[in-house]
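Enquirer: Pasting the sequence and the predicted coordinates here, then a few questions.
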Amino acid sequence: MDLHEKFELLKKNLSALDSLCIAFSGGVDSTFLLKAAHDVLGDKVLAVTARSFSYPEREFKEAVEFTKKHGILHEVILSEELDVEGFSDNPANRCYLCKNELFEKIDKIAKEKGIAYIAEGSNIDDLGDYRPGLTAVSEHKVLSPLREAQLTKEEIRSLSKELDLPTWNKPAFACLSSRFPYGQKITKEKLEMVDKAEQFLLDHGFRQVRVRHHGDIARIEISQAEMEKFLNLELMKEVGGYFKTLGFPYTALDLKGYRTGSMNETL
């Protein structure tokens, strides 16, 4: 199938649903899915966004602005992963624990409102990495319409651009809990350190950013395209100085640059 055949298949599959709750983070995939579903189903679609310490305020604000602009029904819930048993210990199945709790809460909302289905925004490329959260998707019988239509990340970006969505070229994002090596304790304070560190780099014009928390060391991942920009003595001194005030005595730049799932490399 070509790009637009996949898009037509997506819309056809969505049109067969009576009503739908969509787990909406405001990222590239869930924004595209929400827009497509709303175009097809209108007010039979409810976006549900979970707030937590792992979810930066900037991402939440963008999600709220999008639903307001497009007149999409939106509900915000609290889903504090740190309260989930075992989550803060950061096991290899951490993402499963988070998604399991999230879908339990969305399922409750769906039942209360008489909404027939729940969907999430994973795409076909997500099958190529370690994604324990997809086990929770399967267990809770959550639909994955983008995967069902065989849409890749780049195809979703292309269609998002055609639809004039602000997320078409938005950098990839994963929750802040993904910044810690498996087995390292996750705390509210550490999440705040990472959030502030990444925001500092974003405020300096970097687009694709990860700050990995390795105890005393902050390991920065930026895209290869932005690497040269970072290699500025004054900027590096400023970054190192600010990171030290956050609680990182040492700051390092990962020479491989940003890549999806780098924490899975040690599994």
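Expert: Okay, I see it. Model, not experiment: these values are computed from the prediction. Residues are numbered from 1 along each chain as shown.

Enquirer: From now on I want contacts and neighbour counts done on CA atoms only, so please keep to that.
Expert: OK.

Enquirer: Which strands or helices does the longest helix seen in the chain pack on?
Expert: Longest helix in the chain by number of residues, with DSSP state H as the criterion: helix 94-113. With contacts taken as 3 or more C-alpha pairs under 8 Å, 6 or more residues apart in numbering; DSSP states H and E, helix 94-113 sits against strand 20-23, strand 117-119, helix 133-139.

Enquirer: can you give me the strands for the stretch 101-250 of the chain?
Expert: Taking DSSP state E, counting those that start in this stretch as the test, the strands found in the stretch 101-250 of the chain are 117-119, 209-214, 217-222, 250-253.

Enquirer: picking that back up, out of the helices and strands packed on helix 94-113, nearest to Ser178?
Expert: Set against Ser178 and scored by C-alpha to C-alpha, the helices and strands packed on helix 94-113 come closest in helix 133-139, at 12.3 Å.

Enquirer: List the buried residues in the closest one.
Expert: 133-137 (16 or more other C-alpha atoms under 10 Å).

Enquirer: If you count neighbours, what's buried in the longest helix of the chain?
Expert: Residues of helix 94-113 classed as buried: 94-103, 105-107, 109-110 (neighbour count, 16+ other C-alpha under 10 Å).

Enquirer: And stretch 203-216, by the same measure?
Expert: 206-213, 215.

Enquirer: And these, which is closest to Lys229?
Expert: Nearest to Lys229 among these, with distances taken as C-alpha to C-alpha, is Phe206, at 8.7 Å.

Enquirer: Distance to Asp126 added to the buried residues of helix 133-139, as JSON lines?
Expert: Formatted as JSON lines, the buried residues of helix 133-139 follow (distance: C-alpha to C-alpha, whole Å):
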{"residue": "Gly133", "distance to Asp126": "10"}
{"residue": "Leu134", "distance to Asp126": "9"}
{"residue": "Thr135", "distance to Asp126": "12"}
{"residue": "Ala136", "distance to Asp126": "14"}
{"residue": "Val137", "distance to Asp126": "13"}
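
Enquirer: this is the comparison structure:
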Amino acid sequence: MQTQLSATPLSPEFQQKYDALASNIQQLGHLAIAFSGGVDSTLLLKVAHDALGENAVAITARAQMIPAREVQEASDFCNIEHIRHIIMDVDAFAIDGFAENPANRCYVCKTALFGCILQKAADLGFSHVAEGTNTSDLGDYRPGLKALAELSVESPLLKAGLSKADVRELSHALGLPTWNKPSYACLASRVPYGNTITAEKLSAIETAEDLLIEAGFAQVRCRAHGKLARIEVPPAQRVALMEAFTTSDLAARIRNAGFDYVSVDAEGYLSGSLNRTIE
């Protein structure tokens, strides 16, 4: 868990944005937050809890494509903030089409995952579920957004017109430890479309990324091309990564996680880099 900051007064501009977000949430009355522990859903949950108190609940999915560290950080945050938190186990490989990894895998997965979250929320007496999409998420290939719309999942950050930069600045002002947390996507996004997803692949990717994060590379992706691990870090960290590979056993430990070869991507970290394969 990252270091908690002290809250600071909001500027008039961001006070207006905060008020718009809180107003959107208050209108829902009772709200279950699909809580990943990332920067977006953490801000959403914080504001929902401030606005609704016990009428807000966090629901976190625990599944093979979700890093265990993210579930733990979500749990830690809720414990610190005294927010009711439900961890819901989901078998990703029971989702029809998930393992086959089609180009619309995110749609397939989110349809099933949010269906489970909606049912859990209903069982708890909550008629609304919200998630953390913001305006910056609209510019890339994100088939999961279609699933959210079809299921009538609320997106208060998007409705309030908040960008990723806005989310980070508001999070910083509110003293949230996630204000500068790198963005992470589900582990399945590390496997090229059309390549079968297996539990072994996801475990190898998770272990490799955990090793890299522990080595100081917070913004990282391990793309799995068969038995080759293609590591993406920000361009400014490529030299440091190569030095880590040559002066430690980091590469060997990544191979031991389930790969035969380890490579460093020449272009560096790029969110959604595998989307370029979609025609």
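Expert: Done, it's in. Computed from a predicted structure; not experimentally measured.

Enquirer: Which of the strands of the stretch 101-250 of the first structure sits closest to Glu8 of the first structure?
Expert: strand 117-119 (17.7 Å).

Enquirer: How about the residue mapped onto Glu70 of the second structure from the first structure, nearest residue that isn't a chain neighbour?
Expert: Counting by TM-score structural alignment, Glu70 of the second structure corresponds to Glu59 in the first structure. Once flanking residues are discounted, Glu59 of the first structure sits nearest to Gly26: 6.5 Å by C-alpha to C-alpha, 6 or more residues apart in numbering.

Enquirer: What is the aligned counterpart of Phe14 of the second structure in the first structure?
Expert: Checking TM-score structural alignment: Phe14 of the second structure goes with Leu3.

Enquirer: if I read this right, that match contacts Lys153, doesn't it?
Expert: No. The pair Leu3 of the first structure / Lys153 is not scored as a contact, 11.6 Å apart, by C-alpha atoms under 8 Å.

Enquirer: So what does the residue nearest to Glu59 of the first structure match up with in the second structure?
Expert: So Gly26 of the first structure corresponds to Gly37, using TM-score structural alignment.

Enquirer: Give me the three-state assignment for its match.
Expert: Assigned with DSSP: H, G, I helix; E, B strand; the rest coil, Gly37 of the second structure falls in the coil class.

Enquirer: nearest to Ser30 of the first structure, of the strands of the stretch 101-250 of the first structure?
Expert: strand 117-119 (9.4 Å).

Enquirer: Against which helices or strands is the closest one packed?
Expert: Using 3+ C-alpha pairs under 8 Å, 6+ apart, strand 117-119 of the first structure sits against strand 20-23, helix 94-113.

Enquirer: And these: which comes nearest Glu85 of the first structure?
Expert: Among these, the nearest to Glu85 of the first structure by C-alpha to C-alpha is helix 94-113 (8.3 Å).

Enquirer: average distance between the closest one and the second structure?
Expert: Helix 94-113 of the first structure differs from its equivalent in the second structure by a mean of 1.4 Å after superposition (mean C-alpha distance after the TM-score superposition for the first structure).

Enquirer: tell me, that helix lands on which residues of the second structure?
Expert: Helix 94-113 of the first structure covers residues 105-124 of the second structure once aligned (TM-score structural alignment).

Enquirer: Same question for stretch 147-159 of the first structure.
Expert: So stretch 147-159 of the first structure sits over residues 158-170 in the second structure, by TM-score structural alignment.

Enquirer: Do me a favour and get the end-to-end distance for that stretch?
Expert: 14 Å (C-alpha to C-alpha, to the nearest Å).

Enquirer: Identify all contacting residues around it.
Expert: 10, 14, 17-18, 20-21, 24, 39-40, 43, 132-136, 157, 179-180 (C-alpha atoms under 8 Å, 6 or more residues apart in numbering).

Enquirer: buried residues in it?
Expert: Applying 16+ other C-alpha under 10 Å to stretch 158-170 of the second structure flags 158, 160, 162-164, 166-170 as buried.

Enquirer: Stretch 11-27 of the first structure now?
Expert: Under 16+ other C-alpha under 10 Å, the buried positions of stretch 11-27 of the first structure are 11, 14, 17, 19-27.

Enquirer: follow-up on the earlier one: of all the buried residues of helix 94-113 of the first structure, which two lie farthest apart?
Expert: So, these by C-alpha to C-alpha: farthest apart are Arg94 and Ala110, at 24.5 Å.
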